[in-house]
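Asker: Predicted model and sequence follow; I will ask about them next.
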Amino acid sequence: MTLCIMREPGADADVPLPDYATAGAAGADLRANLPDRGAILLPAGGRVLVPTGLRLAIPDGYEVQIRPRSGLALKHGVGLANAPGTIDSDYRGPLGVILMNMGTQDFTVTHGMRIAQMVVAPVLRADFRLVQALDDTARGEGGFGSTGSG
């Protein structure tokens, strides 16, 4: 499967395209591509849209999921405000990542930094049908915490 990528006008071509860090990686790393090759301060408790300098042409029947990087989450409390974020196959605009700082210290996003990962996934579309009753299951209406703890 091929995913076509275009750089935004003015984006730094030296920032690598998304790539898989290891042979078994499901997600390809996305990097910050910042105007003037600067930095963005992400204050504790804050959120910011970080540009990647990219646009995607996702084939019909697929989506791209934007997911947090576990290292940023563990070491700095930095994740995504909408994890996972979904990029639809018909979107052709700029690809940005909404980072959120859940940590106690300010965090600086630097030019070229790996900020998130993207996973290409197939999409199934449902046929929604209104019915008068649903089939029974062993769980039934049991909600949050209904299956016990541990």
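Answerer: Yep, it's here.

Asker: contacts, neighbours, all on C-alpha from now
Answerer: OK.

Asker: Would you indicate which residues of the longest strand anywhere in the chain are buried?
Answerer: Counting by DSSP state E, the longest strand found in the chain is strand 47-57. Neighbour-count burial for strand 47-57 flags 47-48, 50-57 (criterion: 16 or more other CA atoms under 10 Å).

Asker: Presented hereafter is structure B, for comparison with structure A:
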Amino acid sequence: MTQTLDVLIAAETASVPVYSHPGDAGADLLSTDDLVLRPGHRALVGTGVAIALPDGFAAFVMPRSGLAAKHGITVVNAPGTVDAGYRGEIKVSLLNTDLETEHHVAVGDKIAQLVIMPVVRATFVPVTTLPESVRGVGGHGSTGYAHNPGGTA
């Protein structure tokens, strides 16, 4: 069952985020800027959208999979966090990871997705030691790799 949440929105243009398909987690954010992303460069791109989230929620700006797969375009700080108290325009920091081809962003292009989720505020409790776990301190690469010819993980 899909839950709904009323989110107040101030949009400078007709670019109110919309969900493309039933069941989609992300609503499309559209560009209000016309620009060229040169290979390996980034730009802060406007959406013309500002929202008021209720306490206990945050919005996350996520890359679009099609832009990433077809053009190498991603969101630099993915996911970008929009806190409940923020009332300014949501801007997207796009990065062209393609090192050879520039990418044109036109006004009205879908540039990112906005996912709204409930969040929990933690109370951080200082302790001298943490309880043990099966994983322990194993971090980056500690579980090995699916395919590792001629060597060990």
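Answerer: Okay, I see it. Since this is a predicted model, take the numbers as computed values, not measurements.

Asker: residues in the second structure matched by the longest strand of the first structure, start to end?
Answerer: On the second structure, the counterpart of strand 47-57 of the first structure by TM-score structural alignment is residues 42-52.

Asker: Could you check how many residues crowd around the alignment partner in the second structure of Ile98 of the first structure?
Answerer: Here Ile98 of the first structure is matched to Ser93 in the second structure, going by TM-score structural alignment. Counted by other CA atoms under 10 Å, the residues lying close to Ser93 of the second structure total 20.

Asker: in what helix or strand does Ser93 of the second structure lie?
Answerer: strand 91-96 (DSSP states H and E).

Asker: what element comes up after that strand heading to the C-terminus?
Answerer: Next element after strand 91-96 of the second structure (DSSP H and E): strand 103-105.

Asker: Have a look at how far, on average, the next helix or strand after that following strand is from the first structure.
Answerer: Downstream of strand 103-105 of the second structure, the next assigned helix or strand under DSSP H and E is strand 110-118. Here the mean offset of strand 110-118 of the second structure against the first structure after fitting is 0.3 Å, by mean CA distance after the TM-score superposition for the first structure.

Asker: Only the buried residues of strand 110-118 of the second structure, if you could.
Answerer: Neighbour count says strand 110-118 of the second structure has 110-116 buried, by 16+ other CA under 10 Å.

Asker: so is Ala59 of the second structure in a helix, a strand, or just coil?
Answerer: Classification of Ala59 of the second structure by DSSP: H, G, I helix; E, B strand; the rest coil places it in strand.

Asker: Could you list which residues are in contact with the closest residue to it other than its chain neighbours?
Answerer: Closest residue in space to Ala59 of the second structure, ignoring its immediate chain neighbours: Ile116 at 4.2 Å, by CA to CA, 6 or more residues apart in numbering. When contacts are counted by CA atoms under 8 Å, 6 or more residues apart in numbering, Ile116 of the second structure is found next to 26, 57-60.
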